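J.: test case, fold it:
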Amino acid sequence: MTRGVGFPICVQCGTTSNPCRCKVVGPTLGFLAFVVAGVVEWPVGAVVFLFKRMKGRRIMAHPATVVYPRVTHAIPI
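T.: Prediction:
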C-alpha cells in the first residue's frame, strides 16, 4: 500500500486574535509562504554571503523574520 504526501497543517493555540483562541489558516499559509521565500532567498543569500557576510545573513533570515510573521498575523483564523 502506498501513501501520498499530506498537506502540512500548522496550528497555533492560545492566541487572542479570535474567539476560538486557535489559528489554523494563518500559520499554515505562513509556513507555505516561508518555504516559497526560502527556496528563492536562501541560495541568493548564500552567494551574497561569500562577499558581504551580514547582508547575506539578513537575506537568508528574511523568510523567518519577515515573511512568516506577516502572513501569520495578517490572517486571524
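J.: contacts, neighbours, all on C-alpha from now
T.: OK.
J.: from Gly45, how far out is Ile77?
T.: Relative to Gly45, Ile77 is positioned 32 Å away (CA to CA, to the nearest Å).
J.: sequence B follows; please return its structure for comparison with A:
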Amino acid sequence: MAFVPICVQCGTRSNPCRCKVVGPTLGFVAFVVAGVVEWPLGAAVYLFRRRKGRRIMGHPASVVYPRVNRAIPI
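T.: Next up, the predicted model:
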C-alpha cells in the first residue's frame, strides 16, 4: 500500500471554489524533492558558513513550496 499525500487549502481567492487541492499537493511533493537535495547540502555548508547553510536549508520552505502552490490555481 502506497502513501499518497493529498493537501487541501480552503478559503483561497484564486479560484471560484475557494478550495485548492492540486497546487498544495504538488507544492508538497516539490518541497520534499528539494529538501532531499538541499538539506544535506545545506548541512555541509553550515559547518563552514552558517548563514549561507541556513539559507540553503530554508529554501524549500521559503521559495519552492510557495511558488509551486501559487502557480497552480486549482
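J.: now check Ser62 of the second structure against the first structure: what is it aligned to?
T.: Taking TM-score structural alignment, the alignment pairs Ser62 of the second structure with Thr65 from the first structure.
J.: its match: how many residues sit nearby?
T.: Neighbour count for Thr65 of the first structure, taken as other CA atoms under 10 Å: 12.
J.: residue nearest the middle of the second structure, spatially speaking?
T.: Taking CA atoms, centre = their mean, the centroid of the second structure lies closest to Tyr65, which sits 2.6 Å from it.
J.: need the nearest residue in space to that one, chain neighbours excluded.
T.: Once flanking residues are discounted, Tyr65 of the second structure sits nearest to Gly27: 4.7 Å by CA to CA, 6 or more residues apart in numbering.
J.: so that neighbour sits in a helix?
T.: Yes: according to DSSP: H, G, I helix; E, B strand; the rest coil, Gly27 of the second structure belongs to a helix.
J.: just give me the match in the first structure for it.
T.: Per TM-score structural alignment, Gly27 of the second structure is aligned with Gly30.
J.: show the contacting residues for its match.
T.: For Gly30 of the first structure, the contact set (CA atoms under 8 Å, 6 or more residues apart in numbering) comprises Val67, Tyr68, Pro69, Arg70, Val71, Thr72.
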